[in-house]
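>>> Have a look; sequence and predicted model below, questions after that.
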Amino acid sequence: MHQINGFYGVAVVSLVVWYLLSQPMRAHALVKRKWNRNSVSLAVREGYKSITKVTGKPFFVRYWARDYLVLSPKYLPDVRRAAKEDLIFVDTISDVFFMYNWIGSLFKSTRMQTSVIKGINPRLPLEAESPWYIAKLSYGMLEECDFAMKLELGDHAAPKEVVALEVLTSISLRIMARVLAGTQLSHDQAFLNGANDYFGGNFLTGFIMLWLPFPPFLRDIVAWPLWKYHLKFRQQRVIEMIMPAMAKRMQEHEQAVSKHGDGEYDAIQTLLDLIPELPLDENADQSPVHVLSHEILHLVSSGQSPAISVTAALFKMLAEPSYLAALRSEAEETVKRNGWTEQILNELPLMDSFIREVHRFHPSFVQLPIYFSRWPYSARGNAHCLCCRGAQMDPDFIVDPEKFDGFRFMELGKADVRQEDGVNRWSASHASYSNMTFGYGNHACPGRFISIRIIKIILSRMVVDFDISWNRTDGEPPRFTMEGLSVPNPTQKVTFQRRQAPVYSS
């Protein structure tokens, strides 16, 4: 009997040990326990290196107060092929900064994504009349960039020192607002100021909530006054600025005044065109004008993304001036041939490669959160993420990953014999193992083509029209990293001075 009891005891202990060893490890245990603003990034980096690469297993990381299972790259082919109803990227956006408290079910609707794919996205023209509005959108982006740079950086030869990320965010926001909401709002300084306050408020409110020493189920309750203030005095204020323009456009649309041809083509027009396909709920708490205005606000908020990329690219060019010289030469030759027209965007291979390498080397997110509604590999809940930085710096996927090589992807594109289908798999907008800035596979962000165009337009204008300098001699300034997010140094100043260069016609 004692032998039997001993056998069962050993068996139970063995099962417990086996269970514990089979469970994904927590990457935070591999780094110092003391919290710091870089703890998530360090945990993900160490987890990928010490767990995924050694054992092939996933690991857990604490991200925005919930556990995420960081998947191994071996699951990437399955993620790429997963159906849209099985895998969801957009819902995770509302978890970051705890935004679900003030945006509600905004991302449950597919109207915003569909408006970009079917109406705005220049690379996915699905309507017969799309060529004319693509040209109109690109012209508007080029025109708005010129207007914004003259406003922010001056239209004279005197040098002007500015905080780079701040000014480039203003320029990018104006261009994105022009594409998505038209000139009425892109030239409305009160709206732009309000939108900037709202975007900044998202960061401030989210990080304050993150620091509250309460468990998740209490955090939203305790922080109610904080996020309610943000909703009422920042978000709602900007929505109310959009609503008059939205109401006017809705009235014109009903009267068929601005249906595809008269006036501007933008995301407002696209959202209105989609109403028959994706009707608004007439019984909802908010009016249709309010709902559409809220959607426009969050489409415009994507204007921050190009600014982050442009600033990172600018800092790299200033740290390594040989890149600035090469990119300036390419842009000048391209503009000389084509003028400031859409055609230049297709003739900047060095710049396209440089942008992709900046995204690979300096990802804004160290991991890409996703939800699985159903998936055969799903474990312990449905909150997962892909390790963007880990894959993008993995020697299995990229040669010499620790070295920044701005033109590597142009060379890879030239050598890719599979491009007979016309797809450049090494372009800045093509999602892959080494380029997960905009997501991955069938679930990559549909707005990435607009974003890359804006980045190219701003960079081209900068290097052609301005001499750019800073007071650093020690390379790029340290990035600001917190809770897995990473942005270029938000205080670094740069001096712009207009060049005495020939003016190319638009």
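Looks like it came in fine. Numbering: from 1, shown residues only.
>>> C-alpha from now on. contacts and neighbour counts both.
Will do.
>>> Next up, the contacts around Arg111.
Counting by C-alpha atoms under 8 Å, 6 or more residues apart in numbering, Arg111 touches Leu271, Leu274, Leu278.
>>> Over to Val70?
Pro58, Phe59, Phe60, Val61, Gln367, His384, Cys385, Leu386, Cys387.
>>> A helix includes it, no?
No. Going by DSSP: H, G, I helix; E, B strand; the rest coil, the assignment for Val70 is strand, not a helix.
>>> Please tell me how far the spatially closest residue to it that is not a sequence neighbour sits from Asp465.
Excluding the flanking residues, the one nearest Val70 by C-alpha to C-alpha, 6 or more residues apart in numbering is Cys385, at 4.9 Å. Separation of Cys385 from Asp465 (C-alpha to C-alpha, to the nearest Å) stands at 41 Å.
>>> Put this next to the previous one:
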Amino acid sequence: MALVTQLAHSASALAPLLLPSIAAIIALALFQRFFAPNPLSNIPTVGDQEYPGYEKKRQAYLTGKAKDLYVEGYTKFKHGLFRIVTPNAGNVIVVSPSFLGELKKLPDDVVSFDAALDDFMHTKYTLIPTHEAVIPHTVKSSLTPSLPRLNPQISQEVQIAFSQEIAPLISMSQAASESEWAPININSKLLRIVAKVSGRIFIGPELCHDERYLEAAVGYTVSVMEAQRAVEKMNPWLRPFAAWRLPEVKKLAEMEKDATAFLRPVVEARREKQRKGEEEERDNDMLQWLMDSADQGQGKAHGKWGEDTTTTRKLARLQLAISFAAIHTTTLVTTHAVYSLAADKGLQDTLREEVRSVLKEHSDGVFTTSALQAMKKTDSFLKETMRFHPLGQTSFSRKVLKTFVLSNGQVMPKGSTIQVPNYAVSRDPDVYPNPDVFDPLRFYNLRNEARGKGEVEQAATNQFVSVNKEFLTFGYGRHACPGRFFAANEIKMILANLVMTYEMGLAEGETERYRDWDIAAGTIPDPTKNVMFRSLVV
């Protein structure tokens, strides 16, 4: 008790000395916050006239105006920079693609892809697994080199998934209505098809059809985006107090718990076989590659693989992260493509003719790597689909961790975020002639023109998986999407099997391709729409 009293007296004696110091620190912080020179004050902000004030700009961004704001800024400041208010607090600087050359050279401790992803996905609240550098490492070192061997397996899985997900619905519709055409919500079906096909490579042929796996993979994918959007709608100042109580965030935590409960015994069973030497043939999929990477100590050499790299929980969470990355974007791109096909019978005929010709000429009906590469019109159609219907308004998002200066003298302060206006670039007539026209053979023709001039490198830049300053959907620089080669092959096989098996059309009364939904900085195909299917008569 005497000690407590002594401490109290000491604190009282020190208070007159400490309080001025504390007050000075607070005053300095307030001065820096409100009165210190802002290095970004010379960069214009878009939307000032239409949406005066921070909250009106934020709400405009959230309610479908983001696309217009990015286009406005790019049009006015095409070769420079502008600022935009997003749903998240902080300075967001949108830069011209002309700066990408210098930006991609900056190290990750100056401009961070991972930190920008954390902000976008709100991982502070959603707790989704990010910063797992072992995933891109494994994709680059194991998955992509294995694609020539894996492509026939992927093709087989596409056919199996079609027979389970689409064919029964057509048969049921014919039996019920005596109509050849069956309405199918293709977005929901593609979620399951992509999950099965991707799962064949991620977790193996036995488990990729298990409903518990599908529920985990598809459910987690959907729940992640629901939680992200829910947090994004919330005012930034309120998130630290209430985001964790959002139903969508709570559901995501439950989904992860359930998925981990399913995946854990799968990992444990494989480890037990290894310990006992009972493996008749070593599994050759992403799960095994990740396990091998952990066993070899590769994880610690490639980012936040952590001390629990060999634990089943860690591997299960990595499987969820891989499933989300693969299923979400692949399903969206494929749905976009199917909607365009349904609205254009001539395009279906064009792709169908190419697929038949290529399979006959190159591989006797097998989707080999050479056959997929020869499907140049299909490749062009996919690239044009992503140009015309990009999944987001921006690309190359980076969080500034250390203040630096651009070549034009502009200071980029720590804590700000950099973006490149992907959508606006894709609609720039100086980059793409007639940019508002959907031309499925745009890149096919560009490749032929370049090849005719002997410009081999230029021809290569017009491939679907190519990354350059004019096509930023897959990102740019060393963090460009590592899984795009696998995704491209998977999407091509799905579309090829669709046009070879079915005719597609729009729902009754619809005459134009279904309109997209703009949600904040994202663009998705309308998930409520049906596509009409009927079996192709050869």
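Noted; the coordinates are in hand. Because the structure is a prediction, the values reported are computed rather than measured.
>>> Now the TM-score, please.
Here the superposed chains carry a TM-score of 0.84, computed using TM-score structural alignment, normalised by the length of the first structure; 468 aligned residues with a C-alpha RMSD of 2.8 Å.
>>> Help me confirm that Asn235 of the second structure comes into contact with Pro87.
Yes. With contact defined as C-alpha atoms under 8 Å, Asn235 of the second structure counts as touching Pro87 (7.4 Å).
>>> Comparing those two, which residue is more hemmed in?
Between Asn235 of the second structure and Pro87, counted using other C-alpha atoms under 10 Å, the more crowded position is Pro87 (22 against 16).
>>> who touches the nearest residue to that one once chain neighbours are set aside in this structure?
Nearest non-adjacent residue to Pro87 of the second structure, counting by C-alpha to C-alpha, 6+ apart: Arg58, 5.3 Å away. The neighbours of Arg58 of the second structure, taking C-alpha under 8 Å, 6+ apart as the test, are Val85, Thr86, Pro87.
>>> which residues in the second structure form strands?
Applying DSSP state E to the second structure gives strands spanning 81-83, 92-95, 111-112, 182-184, 395-400, 404-405, 411-412, 417-420, 502-506, 516-519, 522-525, 531-535.
>>> gap between the two ends of stretch 469-479 of the first structure?
First-to-last residue span, stretch 469-479 of the first structure, C-alpha to C-alpha: 19 Å.
>>> Just the buried positions in that stretch, please.
Judged by neighbour count (16 or more other C-alpha atoms under 10 Å), stretch 469-479 of the first structure contains these buried residues: Ser469, Glu476, Pro477.
>>> same check, this time on stretch 314-328 of the second structure
For stretch 314-328 of the second structure, by 16+ other C-alpha under 10 Å, it's 314-324, 326-328.
>>> Filter those residues down to the ones in helices?
Counting by DSSP state H, the part of these found in helices is 314-324, 326-328.
>>> Let's have these in TSV, adding distance to Met375 of the second structure.
Formatted as TSV, those follow (distance: C-alpha to C-alpha, whole Å):
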residue	distance to Met375 of the second structure
Lys314	39
Leu315	36
Ala316	36
Arg317	36
Leu318	33
Gln319	31
Leu320	32
Ala321	31
Ile322	27
Ser323	27
Phe324	28
Ala326	22
Ile327	23
His328	24
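>>> Excluding chain neighbours, give the residue nearest to Lys78 of the second structure in space.
Ser96 (6.1 Å).
>>> should've said Leu290 of the second structure
Thr138 is the one closest to Leu290 of the second structure (C-alpha to C-alpha, 6+ apart), at 6.9 Å.
>>> Near the one you found, how many other residues are there?
Counted with other C-alpha under 10 Å, the neighbours of Thr138 of the second structure add up to 19.
>>> which residues touch the alignment partner in the first structure of it?
In the first structure, the residue matched to Thr138 of the second structure (TM-score structural alignment) is Ser115. Neighbouring residues of Ser115 of the first structure by C-alpha under 8 Å, 6+ apart: Ala267, Thr270, Leu271, Leu274.
>>> so which of those comes closest to Phe404 of the first structure?
Ranked by distance to Phe404 of the first structure (C-alpha to C-alpha), those are led by Ala267 at 36.5 Å.
>>> what does Met493 of the second structure align to in the first structure?
Using TM-score structural alignment, Met493 of the second structure pairs with Ile457 in the first structure.
>>> now its match: how far from Leu345 of the first structure?
Using C-alpha to C-alpha, Ile457 of the first structure is found at 8 Å from Leu345 of the first structure.
>>> Between the two, which has more neighbouring residues?
More crowded of Ile457 of the first structure and Leu345, by other C-alpha under 10 Å: Ile457, with 26 against 21.
>>> if you skip the residues just before and after it, what's nearest to Thr491 of the first structure?
Among residues not flanking Thr491 of the first structure along the chain, Val163 sits closest, at 6.0 Å (C-alpha to C-alpha, 6+ apart).
>>> One more: Thr329 of the second structure?
Leaving aside its sequence neighbours, Thr329 of the second structure sits nearest to Leu391 (C-alpha to C-alpha, 6+ apart; 7.9 Å).
>>> for the counterpart of the one you found in the first structure, what are its contacts?
Aligned counterpart of Leu391 of the second structure in the first structure: Ser364 (TM-score structural alignment). Ser364 of the first structure makes contact with Ile308, Thr437, Leu485, Ser486, Val487, according to C-alpha under 8 Å, 6+ apart.
>>> so which of those residues comes closest to Ser41 of the first structure?
Leu485 (7.9 Å).
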